[in-house]
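Model the structure of this input:
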Amino acid sequence: MNKEKRRYTFKDGKELILGDKMVVMGILNVTPDSFSDGGHWDTAGTAADHTKGMCCDGAGIIDMGAESTRPGSTPLTAEQEWERLQTFLPVVLKESTVPVSVDTYHYENADRVMSVGAHVMNDIWGLQGDDGSMARVAAEHACPVIVMHNDKNPHYHQVIEDMKRFFDTSITIADKAGIRRENIILDPGIGFAKTR
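Below you'll find the predicted structure:
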């Protein structure tokens, strides 16, 4: 099997290598209401400790989320999310020995976090949640972007084929915005709009 190896080297010297071996993403929810660990890491001190712990445990990337996306959660405005992000992101960037991705679907915040030192964008709507602004921001920052499959109204006929069509659309959007193909990381979104 021919595996494509990708190496991302960032300005601060951190690296992310994909295709060489499995990479574990450490999840840091700085929210009070996430479905998996809401409220556990919602102070700067606990977020710093958890970041350091995940790096020590072998995480190859830390993914920080400031808004819960669990079913029934209350959406935040971009400004509400940014208030939370600007409290935690500097601490996480300082403590993490590996690249940091930020999970946001607000293009304004994607632009802000990339401008202050985040390494990877993570969009749970696969670049399809707005008018193309997320894709434009990813192209402007020339950064890796995690493009996740999701569906607000899931009615799958063949889930794999439906996911392929979704990703075809996402890649078309990415191409139109000028995102380099090697910067696109596809995520099947296990647990999002899918049952076992």
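
C-alpha from now on. contacts and neighbour counts both.
Noted.

quick one: Arg7 is in a strand?
Yes: for Arg7, which was evaluated using DSSP: H, G, I helix; E, B strand; the rest coil, the result is membership in a strand.

Pretty sure it sits against Ile17.
Yes: using CA atoms under 8 Å, Arg7 is in contact with Ile17, at 4.5 Å.

Here is the second sequence; please produce its structure so I can put it next to the first one:
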Amino acid sequence: MDTMGAAPGTGPNTGPVSVVRRAAAKKTVADLPTDRTLVMGILNVTPDSFSDGGRFVAPPDTVVDHESAVHAGLSQHYAGADIVDVGGESTRPGADPVEPEEEQRRILPVLEALFTGGAVVSVDTRHPSTAAAAIAAAPGPEHLIINDVSGMVTAAEMPQVVADGGVRVIITHNRGDAQTMQSRAQYDDVVAEVVAELQQIRDRYLDAGVPAERIILDPGIGFAKTAAQSWELLRHLDRIVALGHPVLLGVSRKGFLGELLARSGAPREAQGRDAATLALNALAAQAGVWAVRVHDVEPTVDAMKAVGALRRA
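Below you'll find the model as predicted:
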């Protein structure tokens, strides 16, 4: 198996990180397909994410297996993921916050190896210092996207970090942090209020100098929303697409699908929600979303190719 050099500290023994195949030319966002909805693979380097937490970070002392995380990310890349989304802090409701220094310890060696392997990477972070560190680690701004789920509580410095770095940014509708978001799921008209609040967050980035074409919107399914509110938003994705920005949709394995698929009153386990996820993502692709964020990459890529072919026919 080929190897590639990695940053000091990568892997449990700080040796070179082995890769799935020989490193390819580094892709940029401009190289990604434009004839179908893109697929973003999820790579959580966390102990507590709801579906895959603990795969690469083992409690109690949070030892990070960077080599396994890199293998998983590169496997997604070679399975067809257009973007690999790396996170070092769980954003599930109720998750404990993580200090930026710990978040960076978890993800930066992984980012550097994925860039070397040719992947376009997004970084799931609410911390401006982590976004800045990721920008510094990237080969250039076209190789990186900042994915911030903070929504209405976006850190004041984040828009300027994004503007200065020249990167794209995903802004997600949300009304709180992991500890408070679900207490704020109160709407008179969830679709209209999500649209209005996304525009408010977007305007902060425009005011900071981020070009409109570098702003991606995410309706924030499951963030400060009940299951019923998430379904209502999915019924009206066209209202989000009509705002004129690329739209990312993240429904993969989320709790509202567990509720839908419950048996004997018990929600379906996270790994048993992939078929329902795929169905919603196919419908979202028909509605014109730019990308879907998923745990199960390869079948999603196949589905997006099929929907793309149907839309072109």
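
ok so, going back, what about Arg7 and Ile17 of the first structure, which has more around it?
Taking neighbours as other CA atoms under 10 Å, Arg7 of the first structure and Ile17 compare with Ile17 leading, 15 against 12.

what sits against Glu193 of the second structure?
Neighbouring residues of Glu193 of the second structure by CA atoms under 8 Å, 6 or more residues apart in numbering: Tyr187.

ok now the strand or helix carrying it, how far from the chain's centre?
Taking DSSP states H and E as the definition, Glu193 of the second structure sits inside helix 190-208. The chain centre lies 19 Å from the centre of helix 190-208 of the second structure; the measure is CA atoms, centre = their mean, to the nearest Å.

Tell me, how many residues neighbour Glu101 of the second structure?
Glu101 of the second structure: 11 neighbours (other CA under 10 Å).

what's the matching residue for it over in the first structure?
Under the alignment (TM-score structural alignment), Glu101 of the second structure pairs with Glu79 in the first structure.

Please report how far its match lies from Thr104 of the first structure.
The gap separating Glu79 of the first structure from Thr104 of the first structure is 12 Å, by CA to CA, to the nearest Å.

repeat for Gly13 of the first structure
24 Å.

about what we covered before: what stretch of the first structure does the helix holding Glu193 of the second structure fall on?
Using TM-score structural alignment, helix 190-208 of the second structure lines up with residues 159-177 of the first structure.

Tell me the counterpart of Lys194 of the first structure in the second structure.
By TM-score structural alignment, Lys194 of the first structure lines up with Lys225.

That match - nearest residue in space that isn't next to it in sequence?
Excluding the flanking residues, the one nearest Lys225 of the second structure by CA to CA, 6 or more residues apart in numbering is Ala185, at 4.8 Å.

who touches the one you found in this structure?
For Ala185 of the second structure, the contact set (CA under 8 Å, 6+ apart) comprises 175, 224-226.

SS state for the most centrally placed residue in the first structure?
Nearest residue to the geometric centre of the first structure (CA atoms, centre = their mean): Asn122, 2.1 Å. Following three-state DSSP, Asn122 of the first structure is assigned to strand.

Then Ser51 of the second structure?
Ser51 of the second structure - assigned by three-state DSSP - is coil.

how about it, what's its match in the first structure?
Under TM-score structural alignment, Ser51 of the second structure pairs with Ser36 in the first structure.

how many other residues sit next to its match?
11.

try Asp175 of the first structure
Asp175 of the first structure, neighbours per other CA under 10 Å, totals 14.

Thank you, goodbye.
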